[in-house]
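**Student:** After the sequence you'll find the predicted model.
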Amino acid sequence: MEEKTSMPSSKFHLNAPGLKPRGKNAERLYWAARADIAKAGYTPRLVRLHYDIHDPADHRLIEAACQRLDAEMKAWASGHKRSVPFFDGTVLALSRRYQTDPASPFLEHKWNWRDRETRILKTIEGAFGARSLASLGNTDFKRWYEAAKQPKKPGAKERIDRAVKIIKLLRQMVTFGAAAELPHCERLHGILSKMRFKGGARSRLKLERHHVEAFIPAAIDAGRLSLAFGTALQFETMMRQKDVIGEWEPFTSGAHDVELVLNGNRWVNGLMWTDISPSMVIKKDTTKTGATVVADLKLCPLVLQVLRLVPPDRRVGPLIIDENSGRPYAEDAYAREWRLIARSAGIPDEVKNMHARAGAISEADDALAPIEEIQSSAGHTQASTTRRYIRGTIGKSRHVAELRQLHRDRKQDENEK
């Protein structure tokens, strides 16, 4: 049953049409299109607003965002059908066009991807949104990259990943702008395409089998069978965390195939007990690439170890249920609770649940499995992606060394004859 939370904008004396707070403390804000206009075909129907309603400094920003979205919706409804908005040639204007233009790739991304990009765009807009595109050059991009990677605190690590994400999004924006024939975007696209920025070091971390074997009994002893089961499935099947435990995505109205709705979100994409066939083969269409992952659980001893502890009458609905809430894990709760068990099992803090996939793929490589077979098992569309997950294995290099030694022995035998 859906739990509804409402905190009308009038409580804060805001002129914010369409504002829909969600969560017990209105920690999530959305703008929602009017139901009749959305039904007529208007999009977007729901837009996440990354502001804090409890912060008076954000109130004007909330009002401006809602009023702009409301005006665009009403203009569409009156027959304008999204006439081309005014473009003043600033980074801010390009950012807003990138987020709202029907031809923008931004609108094709999944909701959580858009959320992540919106947070980066907010940083870009705040830092240099007022800059004119006409005045920008390579020195500006280089300076922005250098500023973005500075440590948060003196002596801390450089935030190279942060800087890289900002530059990547700037590339996407000017590429879109060039395609839309917006002034100066073609020139800036040419500049950025020729520039190179140092990326962060590739991760060498992985969750290894001995980690998993220590984690499972610790989780069971702590009464967190769900964490033991989820981790075993991730490691044995090479699936991403999201494909195992699912996720909660924004949901407004219309038909849906899973009757799990909470605070305006619905649970999707996770494993169900019906995904396990009577022959113990599990099939799953992955969320990222759409590739189908198939695994024979009879060959997954760590999974079988935990599966035996699940009573038959509880094998309905989602596989992984949070024992504290009685429903699938909320955002970030799985990783947070997993870390508590991992510490008790002696797993280093730098090794995270997300590294289970790298550990599984690395183990397969160490076992001399062909790369194309590992690629298929992991649901990757490219072998190059699979290779990025292989971390610190010695199996193939040892095999090569053994072959070389055999070759030397044969050559020596031939010379002695």
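**Tutor:** Perfect, thanks for sending it.
**Student:** C-alpha only now, for contacts and for neighbours.
**Tutor:** Fine.
**Student:** Tell me the buried residues in the helix or strand harbouring Asp413?
**Tutor:** Per DSSP states H and E, Asp413 falls inside helix 395-416. Of the residues in helix 395-416, Gly395 count as buried by neighbour count, 16 or more other Cα atoms under 10 Å.
**Student:** Could I get the full set of helices for the stretch 1-150 of the chain?
**Tutor:** With helices called from DSSP state H, counting those that start in this stretch, the stretch 1-150 of the chain shows them at 35-39, 56-75, 91-100, 111-128, 138-148.
**Student:** Find the one among those with the highest mean neighbour count.
**Tutor:** Most buried of the helices of the stretch 1-150 of the chain, by mean neighbour count (mean count of other Cα atoms under 10 Å): helix 91-100, with a mean of 21.
**Student:** pretty sure Val47 contacts Ala32?
**Tutor:** Yes. Judged on Cα atoms under 8 Å, Val47 makes contact with Ala32 at a distance of 6.6 Å.
**Student:** Any idea which of the helices of the stretch 1-150 of the chain gets closest to Tyr329?
**Tutor:** When those are compared by Cα to Cα, helix 111-128 sits nearest Tyr329, at 16.2 Å.
**Student:** Show me what the closest one is packed against.
**Tutor:** Other elements packing on helix 111-128 under the criterion 3 or more Cα pairs under 8 Å, 6 or more residues apart in numbering; DSSP states H and E are helix 91-100, helix 160-179, strand 247-250.
**Student:** Mind putting these into JSON lines with distance to Thr118?
**Tutor:** Compiled in JSON lines, these are given as follows (distance: least, Cα to Cα, whole Å):
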{"stretch": "helix 91-100", "distance to Thr118": "8"}
{"stretch": "helix 160-179", "distance to Thr118": "10"}
{"stretch": "strand 247-250", "distance to Thr118": "16"}
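**Student:** A further structure is provided below for comparison with the first:
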Amino acid sequence: MTKSGTRIRHLVARRNSDGALRFYWSPSATLKAAGFAVVRLHGDLADAAAQAEAWNRKADDFYKGVEPAKAPASKSIAGLIALFLGAPAFKELGPRSRADHTYYLGMLENYAGDVPYASFSRIAAEDWLFKVKEKHGPTMRFHCYSTARRLYSWAEQRGVVTVNPFSKLDVPTPSRRAVTWRLEHLAIMQQAAVAAGRPSMALACAMAFYLMQREADVLHMLRSADDGEVMTFKQRKTGKDMEIHIHPELRSWISKTPKSDTAMTFVVDEATGRPYNEHTFRRRFAEIRAAAGIPKELQFMDLRRSGATYLGESGGTEDEIASMTGHENREMLAIYVKKNRRFTQNAVVKMADYAAATTKKQGENN
């Protein structure tokens, strides 16, 4: 099954408990008996179709009697990656972090999967990261670097390797995004979403801004998380349990956004009546943003940080901001929240109010 209507062998779609559509490659009984297993496919339908076709080619090779590809040698980088992906340290990561690690380590495996992990040098590591930067940019290079460094650090701690070729490489942290949504931007975006027949997009923007959560948490947020006053959920990336009081503006958008009869999430694709997958959501968001005339530099992921910055401008303390975002590291929070003159203005107002209250109290005591 594809968008063109062509059916692809062994490609099946299933809905999970929250109504989201998932794709799988489901082999026949004959293939299962030969050692093939059901495989979870990633991405949207087009991505899943390409992955299913790749598995079908392997199945065809089996029927033709072609020698199957050998499993990665245990001493190779591919073998080390496989070992890490099966370890508790990896399984304890949040769903999004596991997906990211798998993706970045897959890039390393594609580059040097057959290389013995003990002989992979710093020069080889630098060469790989240089090529990643040339093709994908500095941000992708940094993510690949930090993930590969973690892989080798994990192996080093267990005595599997004695040297980490990624340790202390000169890979600068990419510049933090400094753009923020203002309330007027948010209002224009929401108006455009409603005009386009996508009130779900307006609600998603409100959730990201006022709950200060990531895209994945917004898209997977169940209506059962709302007890009428507080939203209770677990962050998908960190696994942290969150309890956040619902802002009146967000409550207004929840109340006026139609509920789906077929999905349990807040944010539902009006075209399907089902939760969005991230690819479709981002396409629709970009379309509405363009129609609204909002600069493309303002991305959905910036709404979370913008909400945190707005809370800081409003006089929120670091502890109050952290209670919303889930950050436990104050240094990370300081990087995350964009400081501006409103912060210093609030500081001066608080000092003045405190001085006035102190003077008043001293007068009363005299």
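**Tutor:** Noted; the coordinates are in hand. In this text the structure is predicted, and so the values were computed from the model without any measurement.
**Student:** hmm, back to that, what's the most buried one of the helices and strands packed on helix 111-128 of the first structure?
**Tutor:** When those are scored by mean count of other Cα under 10 Å, the highest mean neighbour count falls to helix 91-100 (a mean of 21).
**Student:** could you give the angle of that one to helix 160-179?
**Tutor:** Here helix 91-100 of the first structure runs at an angle of 80 degrees relative to helix 160-179 (axes from the mean of the first three to the mean of the last three Cα atoms, to 10 degrees).
**Student:** Give me the helices and strands touching helix 91-100 of the first structure, please.
**Tutor:** Applying 3+ Cα pairs under 8 Å, 6+ apart, one finds that helix 91-100 of the first structure contacts helix 111-128, helix 160-179.
**Student:** So which of these is nearest Phe141 of the first structure?
**Tutor:** Between those, helix 160-179 lies closest to Phe141 of the first structure; by Cα to Cα that is 7.6 Å.
**Student:** Now do that closest one: which range of the second structure does it align onto?
**Tutor:** Mapped onto the second structure using TM-score structural alignment, helix 160-179 of the first structure spans residues 138-157.
**Student:** Other residues contacting that stretch?
**Tutor:** For stretch 138-157 of the second structure, the surrounding residues in contact (Cα atoms under 8 Å, 6 or more residues apart in numbering) are 81, 84, 101, 104-105, 107-108, 129-130, 132-133, 161-167, 171-174.
**Student:** 6 Å instead?
**Tutor:** Residues from elsewhere that reach stretch 138-157 of the second structure (Cα atoms under 6 Å, 6 or more residues apart in numbering): Tyr104, Leu129, Val132, Lys133, Val161, Thr162, Asn164, Phe166, Pro174.
**Student:** Could you do stretch 181-193 of the second structure as well?
**Tutor:** Stretch 181-193 of the second structure has contacts (Cα under 6 Å, 6+ apart) with Pro199, Met201, Ala202, Ala292, Ser306.
**Student:** and with 10 Å instead?
**Tutor:** 195-196, 198-206, 209, 253, 284-285, 287-295, 298-300, 302-307, 309-310 (Cα atoms under 10 Å, 6 or more residues apart in numbering).
**Student:** out of those residues, which are inside helices?
**Tutor:** 195, 199-206, 209, 253, 284-285, 287-292, 302-307, 309-310 (DSSP state H).
**Student:** Just the buried subset of the residues you listed, written out for PyMOL, thanks.
**Tutor:** This is how PyMOL selects the buried members of those, with burial counted by 16+ other Cα under 10 Å:
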select buried, resi 199+200+201+202+203+204+205+206+209+253+284+285+288+289+292+302+303+304+305+306+307+309+310
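**Student:** what's Leu298 of the second structure in contact with, if anything?
**Tutor:** Leu298 of the second structure sits next to Arg177, Ala178, Val179, Thr180, Trp181, His185, Ala286, Arg289 when contact means Cα under 10 Å, 6+ apart.
**Student:** Now check it against the first structure: what is it aligned to?
**Tutor:** If you follow Leu298 of the second structure across to the first structure using TM-score structural alignment, you land on Val351.
**Student:** same deal with Glu92 of the second structure?
**Tutor:** Residue mapping for Glu92 of the second structure onto the first structure gives Glu108, with TM-score structural alignment as the criterion.
**Student:** Its match is in contact with Arg114, isn't it?
**Tutor:** Yes. When contacts are counted by Cα atoms under 10 Å, Glu108 of the first structure is listed as touching Arg114 (8.9 Å).
**Student:** Show the buried residues in the contacts of Leu298 of the second structure.
**Tutor:** Counted by 16+ other Cα under 10 Å, the contacts of Leu298 of the second structure give Thr180, Trp181, His185, Ala286, Arg289 as buried.
**Student:** Give the burial count for the residue lying closest to the fourth one once chain neighbours are set aside, as a bare number.
**Tutor:** So that's Ala286 of the second structure. Among residues not flanking Ala286 of the second structure along the chain, Lys296 sits closest, at 7.7 Å (Cα to Cα, 6 or more residues apart in numbering). Using other Cα atoms under 10 Å, the number of residues around Lys296 of the second structure comes to 10.
**Student:** I am finished for the moment; much appreciated.
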